[in-house]
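Enquirer: attaching a predicted model along with its sequence, questions to come.
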Amino acid sequence: MPEDRDDRSLLAITYASIEKLPDYPSIEQSTATLIEMLKDTVDLIAEFTAQGPAGIGRFDSLVLAALIRSQSTVVGFLAMIEQRNKLCAQSMIRFQLDSAMRLIGCLIAAEPEELIEHILNGGKPSKFKDLSGQPLNDFRLHTRLSSEYPEASRIYEQTSGYVHLSVRHIAGIWAAEASRPDRLVFTSPDALPHWDEIQIRATMVGFVWATSCLLDLAFKWQKGQQNASETEARPENT
């Protein structure tokens, strides 16, 4: 392991201050990765819509909605990185995770068709149950997602403090370098909270990871649909 690499988990590094930069991609490298993911997203959207509305099934519609949401989220995330807007950028990780959780929820739901329609109408999955009878609340969804993508639950928990109003937001007004145990100093009220490069780089890795989970689910669904179509089109042996 390189001397400058931190051996803690991704999330421990993302949400804790450390002195040395770990062996993470640079901001420029992660940006390039996300731009490639944007291209993959556009390609997937084109594939899902190639046959027109008649070729889009119910679950296809949900995947398509997730891809369109992801496309906008990636563009917005990159803008927040450029602006060094920590509080907005951190919460965007959950946007991607939220979409992935809903996709996998529909795959394990006892009533998938009804759940898909419910979600597309803006409803919450928690009103439905999975095949084992467990309610599809956020805990069930992110733990099930973790069985496919092991970091999901930890990222869900760590980003909750940015999605919901919490101490993470008020912490942004303290000037860390100027403050002392007996004297807290405020930052300028018109300045965004300070964001160290290590935190930016780690946040980008977390966002890339969450986006890759969503794209992986979409790719798998699209591949499954293609295989099903090829099977149906194949002539039976006589």
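Expert: Cool, got the structure. Bear in mind that the values here come from a model prediction, so they are computed numbers and not experimental data.

Enquirer: CA only for contacts and neighbour counts going forward, please
Expert: Fine.

Enquirer: surely Ala202 touches Ile13?
Expert: Yes: under the criterion of CA atoms under 8 Å, Ala202 is in contact with Ile13, at a separation of 6.8 Å.

Enquirer: which one's more surrounded, the two?
Expert: Higher neighbour count among Ala202 and Ile13: Ala202, with 24 against 19, using other CA atoms under 10 Å.

Enquirer: here comes the other one, which I'd like you to weigh against the first:
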Amino acid sequence: MTDKTPKPLAERLAAIENMEKRLVRNAQFVISKSKGLTVFDMFLLGAIKRTLSQALAFRSLVEGWNFSSAAVMVRTQLDTAMRINGIKYMTDADHDIAGIFEGKTTYRNLKSVDGDKMLDAYLKKKLAEDHPWVGPFYDELSDFVHLSFRHFWPILAGTDDANQTAQFVIHGQDPKKNEANYYDITDGFFKVTQLTSMLLVSFLMVRHRLPPTDYQKMWGIEEKEVGDGQEGSAP
């Protein structure tokens, strides 16, 4: 008989923390094989720092029962994945990234090889070409970034149908501390963090000419789709 008991929230958050550790370990492995660092590498390392910081913030917000702010972190993590994936579509990646690094331009002002500006809509479309779940997931997350009905339910503490009344609690923490409410968003954040982490390390590996077999070994995968929700085994 299959155990259908859902994983507790603590276990889901632990999976995110383990992904953070794996990202650091795998990035360190690649850098240790390099013969020098470029501005391009510094850009990727900065994105790794951002990914780790957002993961730490997400875990802290969930542990603090702050659903609304935690949901925003999922979107910002996905934004990182979109921009790292967008490197493939830059007209001259080294030149463009150097311009960003030196403050001469911004990512959104860059032109892609298709002639389009590197705006969110374009970046989302290109990432969704490889990972179809990204499109609808991004659109759903937009409800959390912009004020919408999604911000209503965390303030609802209870209802009384007989008296036709509702109780609201205006506080930084969610009034109903039911961890099941956080399962989907936590699993979504894990999926996005895994995708972001693997994109970052893969770009480092290509830059430093490490063979694909090393990539598969470090993530414990073979032919799985990046970001498919599989944790894999730690190297």
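Expert: Nice, I can see it. Not measured: the values here are computed from a predicted model.

Enquirer: quick one: TM-score?
Expert: Once superposed, chain against chain, the TM-score is 0.75 (TM-score structural alignment, normalised by the length of the second structure); 208 aligned residues with a CA RMSD of 3.1 Å.

Enquirer: and the residue nearest the centre of the first structure, what element?
Expert: Centroid-nearest residue in the first structure, with CA atoms, centre = their mean: Gln96, separated by 2.6 Å. When secondary structure is defined using DSSP states H and E, the element that contains Gln96 of the first structure is helix 86-108.

Enquirer: which bit of the second structure covers that helix?
Expert: With TM-score structural alignment applied, helix 86-108 of the first structure matches the range 67-89 in the second structure.

Enquirer: which parts of that stretch are buried?
Expert: Going by neighbour count (16 or more other CA atoms under 10 Å), the buried part of stretch 67-89 of the second structure is 67-87, 89.

Enquirer: repeat for stretch 68-84 of the first structure
Expert: Neighbour counts over stretch 68-84 of the first structure (16+ other CA under 10 Å) mark Ser70, Gln71, Thr73, Val74, Phe77, Leu78, Met80, Ile81, Arg84 as buried.

Enquirer: among these, which one sits closest to Ala175 of the first structure?
Expert: Nearest to Ala175 of the first structure among the buried residues of stretch 68-84 of the first structure: Arg84, at 16.0 Å, using CA to CA.

Enquirer: hmm, Trp195 and that closest one touching each other?
Expert: Yes: with contacts counted by CA under 8 Å, Arg84 of the first structure reaches Trp195, the gap being 6.7 Å.

Enquirer: and Arg168 of the first structure, what's its match in the second structure?
Expert: Residue-level alignment of Arg168 of the first structure against the second structure, with TM-score structural alignment as criterion, gives Arg150.

Enquirer: repeat for Gln71 of the first structure
Expert: Matched to the second structure by TM-score structural alignment, Gln71 of the first structure sits across from Leu52.

Enquirer: contact partners for that match?
Expert: For Leu52 of the second structure, the contacting residues are Glu20, by CA atoms under 8 Å, 6 or more residues apart in numbering.

Enquirer: got the angle for the helix or strand containing it vs helix 67-85?
Expert: When secondary structure is defined using DSSP H and E, the element that contains Leu52 of the second structure is helix 39-63. Interaxial angle, helix 39-63 of the second structure versus helix 67-85 (axes from the mean of the first three to the mean of the last three CA atoms, to 10 degrees): 160 degrees.

Enquirer: mean shift between helix 39-63 of the second structure and the first structure?
Expert: For helix 39-63 of the second structure, the mean deviation from the first structure after alignment is 1.3 Å (mean CA distance after the TM-score superposition for the first structure).

Enquirer: state the distance from the equivalent of Asn137 of the first structure over in the second structure to Arg108 of the second structure.
Expert: When the structures are aligned by TM-score structural alignment, the residue of the second structure matched to Asn137 of the first structure is Leu119. For Leu119 of the second structure, the distance to Arg108 of the second structure equals 5 Å [CA to CA, to the nearest Å].

Enquirer: do the same with Asp184 of the second structure
Expert: Applying CA to CA to Asp184 of the second structure and Arg108 of the second structure gives a distance of 30 Å.

Enquirer: next one: Thr196 of the second structure
Expert: The spacing between Thr196 of the second structure and Arg108 of the second structure, counted by CA to CA, is 19 Å.
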